[in-house]
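>>> sequence first, predicted model second:
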Amino acid sequence: MTTTSFSIAIGNTQERYTCRPDQTLLGGMEQLGRKGIPVGCRGGGCGVCKVRIESGRTRCERMSRCHVSADEEAQGYVLACRAYPQSDLELRAAPRMARCIERHLAQPHPHP
C-alpha cells in the first residue's frame, strides 16, 4: 500500500514540502530541516503555528478559540499543529509565525 503525500507551498518563503494526510502541516514543515520554524505546544493551545490556507483542503483537530476564532477559521486560518492535508495546498504563515520564518530568508543557510 502506498501512502499519498501532498505538496504544500508556503507563500511567505516560496518553499515547498511534502506532507502525508496522517501528518500535521507543522510536522511536514519541520522536515524542511531549517531554523526559524516555530514549534510550541503541538496541541493547539499556544497559537505560534497559525497559518492561513489559501487553497486546498485540510482536516483539523480541535484548536483553541483564543488563537483561531470561528470567524478566522471561516477565513481559512488553522493551527499547523492541528491541521492535516487532504489535498495539495498553499498556505501563508500568520504574522507571529511569518516573522520567524521570513527572518531566515535574509540569512544564508546551508543546503544538505
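Received, thanks.

>>> please make it C-alpha for all contacts and neighbour counts, starting now.
Will do.

>>> how about the strands of this protein, start to end?
In the chain, the strands defined using DSSP state E lie at 6-10, 15-19, 50-55, 58-60, 77-79, 83-85, 89-93.

>>> could you identify which of the ones you listed is most buried?
Mean neighbours per residue, mean count of other C-alpha atoms under 10 Å, is largest over those for strand 77-79, with a mean of 28.

>>> just checking, what packs against that one?
strand 50-55 (3 or more C-alpha pairs under 8 Å, 6 or more residues apart in numbering; DSSP states H and E).

>>> one more to weigh against that first structure:
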Amino acid sequence: MKHQITIEDTAEHYPCDEHESVLHGMARLGRRGIPLGCRGGGCGVCKVQVTQGSYEAKVMSQAHVSAEEQAQGMALACRIMPHSDLCLQVVGKMKKSVCGRAAPSAEEGGTEAAPARH
C-alpha cells in the first residue's frame, strides 16, 4: 500500500510504499544531496522528525538517534517504513540539500527583497 509523505519544510510530497524506506521514496524527488550511500542507519545523515503518522522503525544507531529522540519522533529516514501518511521535518545533515534548494528565488516569488523601484 502506498502512503503520502509530506516534507513540511518544503511542502513537497511523494508516494512511499509501506515496504520501502522513507528515504528511498524521497530519492525519487530527484534532488541532489539526498544521501543514498549508507542506507543502513550507520551514518545518521538522513535524520528526520516525524510529526504526524505511524511507521515501523528498524534498528538505528543510538549514536545518531537516542531512545529519547525516538520517543519524540526522531528517526533516520533510511530505517523507517510508513504505515500511514506521514508528515516530517528534515533535521539531519541533509536539511540544507532538501530544504535549501526548494525555496523559491525572488524571481519565482520568493521572499528575498526586490530592488527598489523609483
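Nice, thanks for sending it over. Since this is a predicted model, take the numbers as computed values, not measurements.

>>> so after superposing, what's the score?
TM-score of the superposed chains, computed with TM-score structural alignment, normalised by the length of the first structure, equals 0.87; 105 aligned residues with a C-alpha RMSD of 1.5 Å.

>>> now what about stretch 9-23 of the first structure, what contacts it?
3-8, 25, 27-29, 31-32, 84-86, 89-93, 98, 101-102, 105 (C-alpha atoms under 8 Å, 6 or more residues apart in numbering).

>>> wait, I meant stretch 23-38 of the second structure
For stretch 23-38 of the second structure, the surrounding residues in contact (C-alpha under 8 Å, 6+ apart) are Tyr14, Pro15, Cys16, Asp17, Val45, Cys46, Ala77, Cys78, Met94, Ser97, Val98.

>>> trace the first one over to the first structure, please.
When the two structures are superposed using TM-score structural alignment, Tyr14 of the second structure falls opposite Tyr17 in the first structure.

>>> the fifth one too?
The criterion is TM-score structural alignment: under it, Val45 of the second structure has Val48 as its aligned partner in the first structure.

>>> pull the contacting residues for that match.
Counting by C-alpha under 8 Å, 6+ apart, Val48 of the first structure has contacts Pro38, Val39, Gly40, Leu79, Arg96, Met97.

>>> tabulate those (a markdown table), appending distance to Arg65 of the first structure.
Formatted as a markdown table, these follow (distance: C-alpha to C-alpha, whole Å):
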| residue | distance to Arg65 of the first structure |
| --- | --- |
| Pro38 | 20 |
| Val39 | 19 |
| Gly40 | 16 |
| Leu79 | 11 |
| Arg96 | 16 |
| Met97 | 18 |
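
>>> what's the closest non-adjacent residue to the residue most central in space within the second structure?
A centroid search over the second structure (C-alpha atoms, centre = their mean) returns Val90, at 4.4 Å, as the residue closest to the centre. Using C-alpha to C-alpha, 6 or more residues apart in numbering and skipping the chain neighbours, the partner closest in space to Val90 of the second structure is Val48 (4.5 Å).
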